[in-house]
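Chemist: sequence-free structure coming up:
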């Protein structure tokens, strides 16, 4: 099987790592390095990789000065604990970027938040209503 590993550049890997673990209800752990961490599901599936800005010579991770972080990117997570994810999100952010609403295309509830680096994060219920 082939899998896509989404990697986003962040200012502080440890801070973002803890933020996403909390949002997604993952058990607390530490990233492997101060410049890179992989958030994984219970079955070992990589959900998201976090890479510190300017840590290596990756051209698109060189500096946030070239574009606003998150421009053209939507991080979209389907969760099986939507109500709990919403409560976790409300404890982490001052305000939701998008209030919970039914997506008529998928028939699922969704809400959105901004992460500590400004990325737009959509949380969607696993099952349709």
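Modeler: Alright, I've got the coordinates. Everything quoted here is computed from the prediction, not taken from an experiment.
Chemist: Only C-alpha atoms from now on, for both contacts and neighbour counts.
Modeler: OK.
Chemist: for stretch 120-129, which positions count as buried?
Modeler: The neighbour-count check on stretch 120-129 (16 or more other CA atoms under 10 Å) flags 120, 121, 122, 123, 124, 125 as buried.
Chemist: ok, which pair from those is furthest apart?
Modeler: Across the buried residues of stretch 120-129, the longest distance by CA to CA is 16.7 Å; it joins 120 and 125.
Chemist: Okay, and which of the buried residues of stretch 120-129 map to helices?
Modeler: Among the buried residues of stretch 120-129, no residue falls in helices (DSSP state H).
Chemist: and of those, the nearest to residue 78?
Modeler: Using CA to CA, the buried residues of stretch 120-129 come closest to residue 78 at residue 124, 4.7 Å.
Chemist: Show me how far stretch 56-63 is from its chain's centre.
Modeler: 20 Å (CA atoms, centre = their mean, to the nearest Å).
Chemist: Then stretch 61-80?
Modeler: Relative to where its chain is centred, stretch 61-80 has its mean C-alpha point 9 Å off (CA atoms, centre = their mean).
Chemist: what about versus this one:
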């Protein structure tokens, strides 16, 4: 089994550009309604426009804040470079790079354009 995380976002193309820069991902679909983000040929995340229903109904409700109670974790070989790229894009850094003794790795906690908590962790 492999996770295929999908989050609802307010602007798919903006979020796609942000995640592609931070994660070193590429677009696997593209467009204003839906995106598949790929790293080395592997799907790492999906983005879906909040109010587009497609065949499954709407993913979210604008009356509720996006990202509340969700943390999206990514392991990376290049933590420092990814953190620097996120800072250059103006990401809000919630917690700077630090050592997490529970996971035995270093990590940084950021906020994406829709305020989802994104954790980048060393391998």
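Modeler: That came in fine, so what should we check first? Model, not experiment: these values are computed from the prediction.
Chemist: Can you check which helix is longest in structure 2?
Modeler: Longest helix in structure 2 by number of residues (criterion: DSSP H): helix 12-23.
Chemist: how about that one: buried residues?
Modeler: 12, 13, 15, 16, 18, 19, 20, 21, 22, 23.
Chemist: got it, and stretch 56-63 of structure 1?
Modeler: 61, 63.
Chemist: Isn't residue 24 of structure 2 up against residue 41?
Modeler: No - judged on CA atoms under 8 Å, residue 24 of structure 2 makes no contact with residue 41 at a distance of 11.8 Å.
Chemist: which of the two has more neighbours?
Modeler: Of the pair residue 24 of structure 2 and residue 41, residue 24 is the one with more neighbours under other CA atoms under 10 Å, namely 17 against 10.
Chemist: sorry, back to before: what would the buried residues of helix 12-23 of structure 2 look like in a markdown table with distance to residue 75 of structure 2?
Modeler: Formatted as a markdown table, the buried residues of helix 12-23 of structure 2 follow (distance: CA to CA, whole Å):
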| residue | distance to residue 75 of structure 2 |
| --- | --- |
| 12 | 23 |
| 13 | 23 |
| 15 | 19 |
| 16 | 18 |
| 18 | 17 |
| 19 | 14 |
| 20 | 15 |
| 21 | 15 |
| 22 | 12 |
| 23 | 10 |
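Chemist: all helices of structure 2, in order?
Modeler: So, for structure 2 - with DSSP H - the helices run 12-23, 79-88.
Chemist: Make a markdown table out of those and add distance to residue 48 of structure 2.
Modeler: Below are those laid out as a markdown table (distance: least, CA to CA, whole Å):
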| stretch | distance to residue 48 of structure 2 |
| --- | --- |
| helix 12-23 | 6 |
| helix 79-88 | 21 |
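Chemist: quick one: which of those helices is nearest residue 46 of structure 2?
Modeler: Of all the helices of structure 2, helix 12-23 comes closest under CA to CA, at 9.0 Å.
Chemist: Just the angle for the closest one relative to helix 79-88, thanks.
Modeler: 140 degrees (axes from the mean of the first three to the mean of the last three CA atoms, to 10 degrees).
Chemist: Residue 50 of structure 2: which of the helices of structure 2 is closest?
Modeler: Nearest of the helices of structure 2 (CA to CA): helix 12-23, 8.8 Å.
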